[in-house]
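Peer 1: Next come a sequence and a model predicted from it.
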Amino acid sequence: MLESGDHVASSIRLWGHTRLFSPWRHLIDPASRRLLEAAAWSGPANEGHAPTGHELVDDYLAPLAALPEIGSRIRFGARVVAVTREGMDRTRTAGREKAPFLLRLQTADGDFVDLTGRAVIDASGTYSTPNPLGSSGLDPIGTADVDGLVLHALPDVLGADRTRFAGKHTVVVGAGHSAANTLIALAELAKAEPGTRVTWLIRNPSAIRVSSSPNDELADRAKLGSRVDRRVHTGQVALVDSFEISRLQATDDGVRLLGRRRGDQAFLDGDVVVNATGFRPDLSMLREVRLELDDIVEAPKRLAPLIDPNLHSCGTVSPHGFTELRHPEPGFFVVGMKSYGRAPTFLLATGYEQVRSITAWLDGDMPAATEVQLTLPATGVCSTDLGSSGGSCCS
């Protein structure tokens, strides 16, 4: 197992202050539980409680990684920069299936090392590759001129990043749950820090991705939408809808966002911007691997119809495993959040079942690999107008 950070779940640590929607009972993989309990691990006292990212790591992932069966297999400070077949690029076919995979790693000290293997499971996630602010899918013109004023999604507003926002006007861009979490934290900060203002900018007429349905089985997710709504209605958060960003400019006090709103030219000034527009997979390291990706969401082609936010209109995802995750490159799989491409619908329980199916296939156990079972909590939300809004009812 190759971890680019210097400790387990380094990416989760970056947003560790944020509380997950799923309670513990949906977050602990059955196989992991068996290993941990055999080592006298005591699980969370309240499995109906939704932990923060830090709690997920400290109480589950770190103890799991410390087990000899797993810890002895983890290599920290190893960032994969390329995947290929040993001795051949993606154009060569003869003997391809028999050639081992070759992974090029960059170590913590900057050196490069090659590693070979018979199969590769890419679970590198998407948090480090956010979508651009521009509605076109491109970085707005002038992005480089405001470096340091556009921040990553889910900053620790009330903790480590407090000074970045206190007494300032923050513009949060995005219509999903990451934006909602940040808006709520900023509204709380504004109560304690004079001069703190919050503007929520979305490109659609409404933010339908933030559920407030009473039928959502993930209670914390259901509450999030109503909590944001209250802050908008009371004026704690100023909502600017139907704004499409095309350009950024540095000002004396911060950054100006320029674009169009309902057909007219428009601009909005802020001291700092939070980019909560979602994430996308980094495919650059897979240039030499033969992939079969959906041309809309960049997920594996067989999986994409199950999760495409333009079509997906129910609170469940059909069970899927190695069959739906296959690529033309035998033995190569993308799993977890990265397997969902640009679709914002992933739950950890889905990733656990993906990996269970794939490892069974790698072990030659076809009955176990093909018997995929997945029970996910319903969202209680369905949209009949997803095509025009670009929304999704799952998270």
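Peer 2: It's in. For clarity, every value in this text was computed on a predicted model and none was experimentally measured. Residues are numbered from 1 along each chain as shown.

Peer 1: going forward, measure contacts between C-alpha atoms and count neighbours the same way
Peer 2: OK.

Peer 1: Tell me the secondary structure at Ala349.
Peer 2: helix (DSSP: H, G, I helix; E, B strand; the rest coil).

Peer 1: Report the separation between it and Arg356.
Peer 2: When C-alpha to C-alpha, to the nearest Å is the yardstick, Ala349 and Arg356 sit 11 Å from each other.

Peer 1: okay, and the common contacts of the two?
Peer 2: By C-alpha atoms under 8 Å, 6 or more residues apart in numbering, Ala349 and Arg356 have no common neighbours.

Peer 1: Assess the claim that Ala238 and Leu186 are in contact.
Peer 2: No. If you go by C-alpha atoms under 8 Å, Ala238 and Leu186 don't touch, sitting 11.7 Å apart.

Peer 1: who's more crowded, the two?
Peer 2: Leu186 (27 against 16; other C-alpha atoms under 10 Å).

Peer 1: can you tell me the helix or strand for the more buried one?
Peer 2: Counting by DSSP states H and E, the element that carries Leu186 is helix 177-192.

Peer 1: for that helix, which positions count as buried?
Peer 2: 177-190 (16 or more other C-alpha atoms under 10 Å).

Peer 1: In a markdown table, list the residues you listed along with distance to Asp229.
Peer 2: Converted to a markdown table, the buried residues of helix 177-192 look like this (distance: C-alpha to C-alpha, whole Å):
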| residue | distance to Asp229 |
| --- | --- |
| His177 | 13 |
| Ser178 | 15 |
| Ala179 | 13 |
| Ala180 | 10 |
| Asn181 | 12 |
| Thr182 | 13 |
| Leu183 | 10 |
| Ile184 | 10 |
| Ala185 | 14 |
| Leu186 | 14 |
| Ala187 | 12 |
| Glu188 | 14 |
| Leu189 | 17 |
| Ala190 | 16 |
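
Peer 1: Show me which residues of stretch 353-364 are buried.
Peer 2: 353-361.

Peer 1: what would those look like in JSON lines with secondary structure?
Peer 2: Listed next are the buried residues of stretch 353-364 as JSON lines, based on three-state DSSP:
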{"residue": "Glu353", "secondary structure": "helix"}
{"residue": "Gln354", "secondary structure": "helix"}
{"residue": "Val355", "secondary structure": "helix"}
{"residue": "Arg356", "secondary structure": "helix"}
{"residue": "Ser357", "secondary structure": "helix"}
{"residue": "Ile358", "secondary structure": "helix"}
{"residue": "Thr359", "secondary structure": "helix"}
{"residue": "Ala360", "secondary structure": "helix"}
{"residue": "Trp361", "secondary structure": "helix"}
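
Peer 1: A further structure is provided below for comparison with the first:
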Amino acid sequence: MSVRIDITGLRPERVAVVPSPLAELCMALHALSEPGHHPGLQGWVTGVAARLDPHLADRMCEADFLWRTTFSDLFLPFAGIPGRSTLPGATLAEDLDLLDKLSDEQFVDAALEFTCAVPYGVQGATVLSDPVVRRRTLDLAAARGPRQLRFSERLMADPPLIRSWLRQFFQDCDEAFFADAWSRLRHQLAADARHKTDLLRRRGLAEALTAVSPAVRVDETAGVIVIDKLGDGRTATADGGLLLLPTSFGWPHLSVLHRHGWQPVLHYPVGGAEPVSPPSVEQLTLRMSALSHPVRMRICRHLARSAYTTSELAQAHGMTAPEISRHLGALKKAGLITTRRRGRYVLHQLDVTVVARLGSDFLEGLLR
């Protein structure tokens, strides 16, 4: 499982690393709505929530589906501008001006991307142009509750009204808490952008992307960027460019915009606690699968306490040595056990550190 970006013909000068105030506001709103995803931001979340105007807090709930469980492409409007070469604004006001340049169809589809029947990565009918898609969108919105249904109905009935409402909401958030946060974070994000840009120029795209996240790699033979995620998607830079956006609020989320016809964007966290080499989705799958077998769970119980040989485990479990070897092979392939030789004996032992991290690794893989 992965998101793949075809970079065939991509020119180095069309790759840009630049922060976006609007994209960072998205992550700030997400952290306020889902503090459990961001334990490192608990102090900031508590402080903002304590002084937040109740009316603004109510408005924040009205459209929180745009940033709570997913990250709407409305926060990356520069990617939807024709030509696919527009950069984010230097200020929130400039980013909001770019949001105003999206067509009503783009605006509505991006706002409803996860409740709309239109496939995300391919061209299709829009909510505003197709009555069938419109009805299905309302049905799906209703399943998510009356608040989202009301918002979706208003959005489809009068897009300019909601566009104005959303712009004012973002401006009020800026005044209430975001301007202060951005004044502190923009220097860190700008420094990271300069560092990644320098890597691009001196070492090339592959090394710059490795520095972005160990979950991102370049398959130079196939001419694609592969982002290891629990999900599938495809897009291409085609005749456009590629944007890399650093975020301070975003860890552990690694977001990829791969909407059809939009410029690909990789929104990556900086300054987080991401391990040097987080396990891939394939490794997580192997580990979960290996531990799901009852015999291997019993073997792990032994190996967690001490090191054992294959014959010792066979005797303890009433199985043959070849049967135990097959189970040990699955555990070793998943990276859950270590082996060492003592004379003519090979001893196996559970890697307790890896197993202890499995819960948090799995959660980070889901949130990535």
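Peer 2: Everything's here; your move. In this text the structure is predicted, and so the values were computed from the model without any measurement.

Peer 1: Now the TM-score, please.
Peer 2: Once superposed, the chains reach a TM-score of 0.28 (TM-score structural alignment, normalised by the length of the second structure), with 170 aligned residues with a C-alpha RMSD of 6.7 Å.

Peer 1: Closest one to Ala78 of the first structure out of the buried residues of stretch 353-364 of the first structure, please.
Peer 2: Val355 (20.9 Å; C-alpha to C-alpha).

Peer 1: And for Ala141 of the second structure, the neighbour number?
Peer 2: 22.

Peer 1: distance of the closest residue to it other than its chain neighbours from Arg135 of the second structure?
Peer 2: Once flanking residues are discounted, Ala141 of the second structure sits nearest to Leu149: 4.9 Å by C-alpha to C-alpha, 6 or more residues apart in numbering. Using C-alpha to C-alpha, we find Leu149 of the second structure at a distance of 12 Å from Arg135 of the second structure.

Peer 1: Those two: which is more packed in?
Peer 2: A side-by-side neighbour count of Leu149 of the second structure and Arg135, using other C-alpha under 10 Å, places Leu149 first with 18 against 14.

Peer 1: quick one: the more buried one and Leu138 touch, right?
Peer 2: Yes. Taking contacts as C-alpha under 8 Å, Leu149 of the second structure lies within contact range of Leu138: 6.5 Å.

Peer 1: how about the longest helix seen in the second structure: buried residues?
Peer 2: Among the segments of the second structure that qualify as a helix by DSSP state H, the longest is helix 179-203. Of all the residues in helix 179-203 of the second structure, those buried under the rule 16+ other C-alpha under 10 Å are 179, 182, 185-186, 188-190, 192-193, 196-197, 199-200.

Peer 1: The helix or strand following that helix - contacts with which helices or strands?
Peer 2: Downstream of helix 179-203 of the second structure, the first helix or strand assigned by DSSP H and E is helix 205-212. For helix 205-212 of the second structure, the elements it packs on are helix 179-203, strand 216-219, judged by 3 or more C-alpha pairs under 8 Å, 6 or more residues apart in numbering; DSSP states H and E.

Peer 1: For the last one, buried residues please.
Peer 2: Neighbour-count burial for strand 216-219 of the second structure, counted by 16+ other C-alpha under 10 Å, picks out 216-218.

Peer 1: list the buried ones in the particular helix or strand that has Leu328 of the second structure in it?
Peer 2: Applying DSSP H and E as the criterion places Leu328 of the second structure in helix 321-333. Applying a neighbour-count criterion of 16+ other C-alpha under 10 Å, the buried positions in helix 321-333 of the second structure are 324-325, 327-328, 330-332.

Peer 1: export the buried residues of helix 179-203 of the second structure to TSV and tack on distance to Ser311 of the second structure?
Peer 2: TSV is the format used below for those (distance: C-alpha to C-alpha, whole Å):
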residue	distance to Ser311 of the second structure
Ala179	65
Trp182	61
Leu185	58
Arg186	60
Gln188	56
Leu189	56
Ala190	58
Asp192	53
Ala193	55
Lys196	52
Thr197	56
Leu199	52
Leu200	53
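
Peer 1: returning to what we had before: what's the overlap in contacts for Ala238 and Leu186 of the first structure?
Peer 2: Residues touching both Ala238 of the first structure and Leu186 (C-alpha under 8 Å, 6+ apart): Val198.

Peer 1: hmm, back to that, can you put the buried residues of helix 321-333 of the second structure in JSON lines and add distance to Val224 of the second structure?
Peer 2: Converted to JSON lines, those look like this (distance: C-alpha to C-alpha, whole Å):
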{"residue": "Ile324", "distance to Val224 of the second structure": "41"}
{"residue": "Ser325", "distance to Val224 of the second structure": "38"}
{"residue": "His327", "distance to Val224 of the second structure": "36"}
{"residue": "Leu328", "distance to Val224 of the second structure": "35"}
{"residue": "Ala330", "distance to Val224 of the second structure": "31"}
{"residue": "Leu331", "distance to Val224 of the second structure": "32"}
{"residue": "Lys332", "distance to Val224 of the second structure": "31"}
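
Peer 1: Can you get me the start-to-end distance on stretch 249-265 of the first structure?
Peer 2: 15 Å.

Peer 1: show me where the stretch 101-250 of the second structure has strands.
Peer 2: 216-219, 224-228, 233-236, 242-247 (DSSP state E, counting those that start in this stretch).

Peer 1: so which of the ones you listed gets nearest Ala93 of the second structure?
Peer 2: strand 242-247 (17.7 Å).

Peer 1: how far off helix 179-203 does the closest one point, in degrees?
Peer 2: 140 degrees (axes from the mean of the first three to the mean of the last three C-alpha atoms, to 10 degrees).

Peer 1: helix or strand for Leu347 of the second structure, which one?
Peer 2: strand 345-350.

Peer 1: whoops, Phe333 of the first structure was the one
Peer 2: Counting by DSSP H and E, Phe333 of the first structure is found in strand 332-334.

Peer 1: What is that strand packed up against?
Peer 2: strand 120-122, helix 322-325.

Peer 1: try 6 Å this time
Peer 2: Under the contact definition 3 or more C-alpha pairs under 6 Å, 6 or more residues apart in numbering; DSSP states H and E, strand 332-334 of the first structure sits against strand 120-122.

Peer 1: got a list of contacts for the strand it packs on?
Peer 2: 332-334 (C-alpha atoms under 6 Å, 6 or more residues apart in numbering).
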